[in-house]
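In: Got a predicted model here, sequence first, then my questions.
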Amino acid sequence: MRTPIRTLALLLPALAVLIGVFAYPLAQSLWLSVSDPSLDLSNYVWVFGSESNVTIILRTFGIAFLTTVICLALAYPYAYLMVVAGPRGRAALIVIALIPFWTSLMIRSFAWVILLQDNGLVNQFLGVLGLGPFELIRTPTGVLIGMVQVLLPFMVLPLYAVMSGIDSRLSDAARSLGARPITAFFTVFVPLSLPGVLAGALMVFIQSLGFYITPALLGSPSESMISQSIFAQVSGLLAWGRGGALGAVLLLLTLLLLGVLALITRASKRTTGKDVLSL
């Protein structure tokens, strides 16, 4: 009996911090969503009854989805290159992937403001190529560029962690049995890397849903995301109930997404296992 008691004693500080900084504020926000200004569901009626709110929610999930897809498209070949590169090349690629963590999010966002403005470096370069100028800042395109740059390492690292653990002999075995290299890659390597894809996509997507600084600096009020709407309700209008309702809706939709991804992960593991055994 001593071991469980000691284990529980070691967990108590972490549980206290979790309750104090996460569970209690979350419970308080949920309570305010049904009690401010009156004890009813008027705040949720306001959320789903307003066309602008529904548009903001759909826009938020749309931008988060596009950010996830773009990050995956850029990170997958990069992580694969990290796996097949030599020790020095791998070390250089890892350092490049970690550089964003060494820079403040605010600084990176302001840097994109300078680069993406109408007469900024990006439009000047596009003008030299005869492709510009484009309106990049104060648009969803600018928000996507900034968010992808910030969240790309969160896709690269899980992919690399899974890819580095894949036994290369499995692909070699497939090729020795007559499969072409590209066929072996898509039928053996890619399915085995799906846990990394799902982990990275989950991290990027969920973080994208709550982004505030980058959309606020690179976007426009007419193209705001749900985090900006929550901030406007709580800080600008002191409507804590409406802000809590928006947060609760976002939390509920995120939990539903997690449930769907959990089911997909289980199905993919079963399918991957059957495919590998069939090979």
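Out: Sure, I can see it. Numbers count the residues shown, from 1 in each chain.

In: alpha carbons only for contacts and neighbour counts from here, please
Out: Noted.

In: measure the spatially most central residue of the chain to residue 2 for me?
Out: Closest residue to the average C-alpha location of the chain: residue 204 at 1.4 Å, with CA atoms, centre = their mean. Going from residue 204 to residue 2 by CA to CA, to the nearest Å gives 41 Å.

In: follow-up on the earlier one: was I right to think the residue nearest to the centre of the chain contacts residue 153?
Out: No. Contact between residue 204 and residue 153 fails when scored by CA atoms under 8 Å: they sit 9.2 Å apart.

In: any shared contact partners between those two?
Out: The overlap between the contact sets of residue 204 and residue 153 (CA atoms under 8 Å, 6 or more residues apart in numbering) is empty.

In: re the thing from before, what are the contacting residues of the strand or helix carrying the residue nearest to the centre of the chain?
Out: Secondary-structure assignment from DSSP states H and E places residue 204 in helix 194-209. Identification of contacts with helix 194-209 by CA under 8 Å, 6+ apart yields 60-61, 63-65, 67-69, 72, 147, 151-152, 154-163, 226-227, 254, 261, 265, 268.

In: at 7 Å what do you get?
Out: 60, 61, 64, 65, 68, 151, 154, 155, 158, 159, 162 (CA atoms under 7 Å, 6 or more residues apart in numbering).

In: Just the ones of those residues in helices?
Out: 60, 61, 64, 65, 68, 151, 154, 155, 158, 159, 162 (DSSP state H).

In: Tell me who's in contact with the fifth one.
Out: It stands for residue 68. Counted by CA under 7 Å, 6+ apart, residue 68 has contacts 201, 204, 205.

In: now the closest residue to residue 124 other than its chain neighbours, what's its secondary structure?
Out: Computed as CA to CA, 6 or more residues apart in numbering, the closest residue to residue 124 that is not its neighbour in sequence is residue 133, at 7.2 Å. Classification of residue 133 by DSSP: H, G, I helix; E, B strand; the rest coil places it in coil.

In: here comes the other one, which I'd like you to weigh against the first:
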Amino acid sequence: MTTSTLVHVNEKELKTYASKERRALLGLTSPALLVILIVMVIPVGWLFYLSFIGSDGNFSLEHYQRMLDSKSYARIFLTTFKVSLLTTAICILIGYPLAYFLSQLPARVANICMLSVLLPFWTSLLVRTYSWLVLLQRKGIVNQVGMDFGFWDEPLKLVHNLSGTLVGMVHIMLPFLILPLYASMKSIPQDYIKASSNLGATPTQSFWQIFFPLSMPGLLAGSLIVFILSLGFFVTPAVLGGGKVIMVAMQITNNIELFFDWGAASALGVVLLVMTFVILFVASKLMRLDNVLGGGH
């Protein structure tokens, strides 16, 4: 048997083995793919279908046309993105120093302190939201303490507005920023900071030129998680916003409960879903570009 014949036989055996391996992997993943199909693909497909069904039961773009023509929908989307951006910005301002502080602690102490970050996950979101309502209302603890100490003379409007909504959302979303950021910070070798100090860099220079750039992947990941999750918030703005902070999820609920208009609600959901995918796509491109530039530098 010649060498070329042996090579040809080996290639056929490799192709046969690869084909069997693909079939085996497909068989193993079939249950998971079926679950994804039933739980995600079919409902999202049904959502898209309903969004193109008009009030007369025929194919129509009237729901999307209404969103383009009505200024109220533009305000709702603007409010949704405004609240999400402000929530993300406040979480960064609070979460980055806290994550940095935790990353500098000894491992045992840091693990204990992380319990305070994880503790909100063990409490219902609805309970936390109503707790803030009790604390921030006109006769709540915050207003009472403020007036008792003379910080202000009459109760402040801390709920049923944008401020109250942001307080509740930041409290809920803060752990989603701290966890990936803390993991990113802990993976930064301390030898880099020591080396920069040995080369004459001050602690401030070491932080901004070494530590902060290396922590950017965790910061970007955490910020993206907070922003995307905030886009679909319903309970917190509904309770703490008092009907004055209308986000997309609340309008979807209104279209179903008040008007029983599944088409309009589906169209809103589709637009928000498409916007979310666009944001994820742009973020992935920016992160990839950042990695390329960082590698080149």
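Out: Perfect, thanks for sending it. Quantities reported herein were computed from a predicted structural model and do not represent experimental measurements.

In: any idea how far residue 246 of the second structure is from the aligned partner of the residue nearest to the centre of the first structure in the second structure?
Out: Residue pairing (TM-score structural alignment): residue 204 of the first structure is matched to residue 226 of the second structure. Per CA to CA, residue 226 of the second structure is found 19 Å from residue 246 of the second structure.

In: And for residue 286 of the second structure?
Out: Residue 286 of the second structure is 30 Å from residue 246 of the second structure, by CA to CA.

In: likewise residue 53 of the second structure?
Out: For residue 53 of the second structure relative to residue 246 of the second structure (CA to CA), the value is 25 Å.

In: buried set for stretch 6-26 of the first structure?
Out: Buried residues in stretch 6-26 of the first structure, counted by 16 or more other CA atoms under 10 Å: residue 26.

In: That stretch: how far from the chain's middle?
Out: Taking CA atoms, centre = their mean, to the nearest Å, the mean C-alpha location of stretch 6-26 of the first structure is offset from the chain mean by 26 Å.

In: quick check: it aligns to which part of the second structure?
Out: The aligned range for stretch 6-26 of the first structure is 24-44, by TM-score structural alignment.

In: Residue 79 of the second structure: what's its closest spatial neighbour, skipping adjacent residues?
Out: Counting by CA to CA, 6+ apart, the residue nearest residue 79 of the second structure is residue 247, at 6.2 Å.

In: what's that neighbour in contact with, if anything?
Out: 76, 77, 79, 80.

In: mind checking what it lines up with in the first structure?
Out: Using TM-score structural alignment, residue 247 of the second structure sits opposite residue 225 in the first structure.

In: Name the surrounding residues that touch the match of stretch 6-26 of the first structure.
Out: Outside stretch 24-44 of the second structure, no residue touches it (CA under 7 Å, 6+ apart).

In: can you give me the strands in the stretch 1-150 of the second structure?
Out: Assigned by DSSP state E, counting those that start in this stretch, the stretch 1-150 of the second structure shows no strands.

In: What ranges does it have for its helices?
Out: 3-36, 42-51, 62-69, 71-104, 107-118, 125-136, 141-148 (DSSP state H, counting those that start in this stretch).

In: just checking, what residue in the second structure corresponds to residue 170 of the first structure?
Out: In the second structure, residue 170 of the first structure lands on residue 192 (TM-score structural alignment).

In: The counterpart of residue 92 of the second structure in the first structure: what's its closest spatial neighbour, skipping adjacent residues?
Out: Residue 92 of the second structure maps onto residue 72 in the first structure, with residues paired by TM-score structural alignment. Nearest residue to residue 72 of the first structure, sequence neighbours excluded (CA to CA, 6+ apart): residue 155, at 6.5 Å.

In: Near that neighbour, how many other residues are there?
Out: Using other CA atoms under 10 Å, residue 155 of the first structure is surrounded by 29 other residues.

In: same question, the one 4 residues further on
Out: The burial metric for residue 159 of the first structure, expressed as a neighbour count using other CA under 10 Å, is 29.

In: ditto for residue 94 of the second structure
Out: 14.

In: and it, how far is that from residue 171 of the second structure?
Out: Taking CA to CA, one finds residue 94 of the second structure at 10 Å from residue 171 of the second structure.

In: Residue 87 of the second structure now?
Out: 9 Å.

In: Also residue 45 of the second structure?
Out: 34 Å.

In: got it, and residue 200 of the second structure?
Out: 40 Å.
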